[in-house]
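A.B. asks: sharing a model that was predicted from the sequence below.
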Amino acid sequence: MAQITVQWRPGGYVDLLCKYHVFIDGSKVGRIGRVEMLTISVDHGSHQVQLKLDWGTSPTVTVDLATDQTRQLYCEPGANTLTALYYAMFRHQQYIKLTPTYLRRSSAVADVPDARTHMISGRLIFSWTVPAAPDRPVSGVVSMG
């Protein structure tokens, strides 16, 4: 089975105590809170993912999955503390940002085991894990852009 993972990106104070409702193909499949992650098993093929809150939603994101493929989506409030009321009243369909990540192996990180680059909202994210000791791996993340 394929999987869709939705993860709330940390940061900010908007929706600090809220949980977003996760919908796949129009059916509610769970809720996600601040800095939480939700993984849903789905059949391979095309799926529509949307997040909702009482006063706002995210745009619908289409995810195409092959068998045994996992696609990760990041969510975060589309507004900040100064614009939250405006978004709730006038831009409620963009109140929540839902951004798919596109994992790819880069030749620049070919020498680092388990290294990946991610493109999120126009930012290049480089992450890696290397074994420092058998029981304690060292991980890191660098954001550019």
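C.D. replies: Yes, it's here. Numbers count the residues shown, from 1 in each chain.
A.B. asks: CA only for contacts and neighbour counts going forward, please
C.D. replies: OK.
A.B. asks: longest strand in the protein, by residue count?
C.D. replies: Longest strand in the chain, counting residues (DSSP state E): strand 123-133.
A.B. asks: distance from the chain centre to that one, please.
C.D. replies: 18 Å (Cα atoms, centre = their mean, to the nearest Å).
A.B. asks: all helices for the chain, in order.
C.D. replies: Along the chain, the segments classed as helices by DSSP state H run 84-90.
A.B. asks: what comes up buried for stretch 10-18?
C.D. replies: 14-15 (16 or more other Cα atoms under 10 Å).
A.B. asks: for it, how far is the first residue from the last?
C.D. replies: Using Cα to Cα, to the nearest Å, the end-to-end distance of stretch 10-18 comes to 13 Å.
A.B. asks: put this next to the first one:
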Amino acid sequence: MFITLPAGEVREQPESAVTSDLLFDSTGAKLTDQARITIDRITHYRDTVRAYQVKIDGQVVGRIKDGKQATFEVSPGTHQVRVRLMWLQSPSVEVHLEEGAGVTLRTGPNGGILQAWRIYFAPHTAMFLEEGS
């Protein structure tokens, strides 16, 4: 079935009604120019049932479970990355990313039962976060 509109009813779209604004996020950065931070959590018997919080530039952006990997899209530039579990946290890692670039970081608990003292006496070192391969 076809519907024919009278010639007077045809409306042209103004040039400002372009759908290319879908390529931008809420901050105005182009989504196609985003950078990626991938965090790979190793499998380890310590903290197995708990998910780590992932913080980028002080904001919680997600969680990562034991043996899993998560990727977060960020704007190009320098970012501070850290993982946290309750009062424990990794040292902060600074990454600098260009447009479309990505970096992979590895994380997990620092040591096994012999390193448990870190939980109480050095909670900022109880987890590691480092650039992976």
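C.D. replies: Nice, I can see it. Keep in mind the model is a prediction, meaning the values are calculated, not measured.
A.B. asks: nearest residue to the middle of the first structure?
C.D. replies: residue 74 (1.4 Å; Cα atoms, centre = their mean).
A.B. asks: to which residue of the second structure is it aligned?
C.D. replies: Applying TM-score structural alignment, one finds that residue 74 of the first structure aligns to residue 106 in the second structure.
A.B. asks: for residue 36 of the first structure, same thing?
C.D. replies: Aligned partner of residue 36 of the first structure by TM-score structural alignment: residue 68.
A.B. asks: tell me, how many residues neighbour the nearest residue to its match once chain neighbours are set aside?
C.D. replies: Counting by Cα to Cα, 6 or more residues apart in numbering, residue 68 of the second structure lies nearest to residue 41, which is 5.6 Å off, once chain neighbours are set aside. Neighbours of residue 41 of the second structure under the rule other Cα atoms under 10 Å: 22.
A.B. asks: my guess is residue 41 of the second structure meets residue 66, correct?
C.D. replies: Yes - in this structure, residue 41 of the second structure is within contact of residue 66 by Cα atoms under 8 Å, at 5.9 Å.
A.B. asks: which residue in the first structure lines up with residue 96 of the second structure?
C.D. replies: In the first structure, residue 96 of the second structure lands on residue 64 (TM-score structural alignment).
A.B. asks: gap between its match and residue 127 of the first structure?
C.D. replies: For residue 64 of the first structure relative to residue 127 of the first structure (Cα to Cα), the value is 24 Å.
A.B. asks: got it, and residue 100 of the first structure?
C.D. replies: From residue 100 of the first structure to residue 127 of the first structure the distance is 17 Å (Cα to Cα).
A.B. asks: okay, those two: which has more neighbours?
C.D. replies: Taking other Cα under 10 Å, residue 100 of the first structure and residue 127 do not tie; residue 100 has more neighbours (20 against 17).
A.B. asks: what does that one align to in the second structure?
C.D. replies: Match for residue 100 of the first structure (TM-score structural alignment): residue 131.
A.B. asks: list the contacts for the nearest residue to residue 131 of the first structure once chain neighbours are set aside?
C.D. replies: Once flanking residues are discounted, residue 131 of the first structure sits nearest to residue 137: 4.3 Å by Cα to Cα, 6+ apart. Contact analysis of residue 137 of the first structure by Cα atoms under 8 Å, 6 or more residues apart in numbering lists 129-131.
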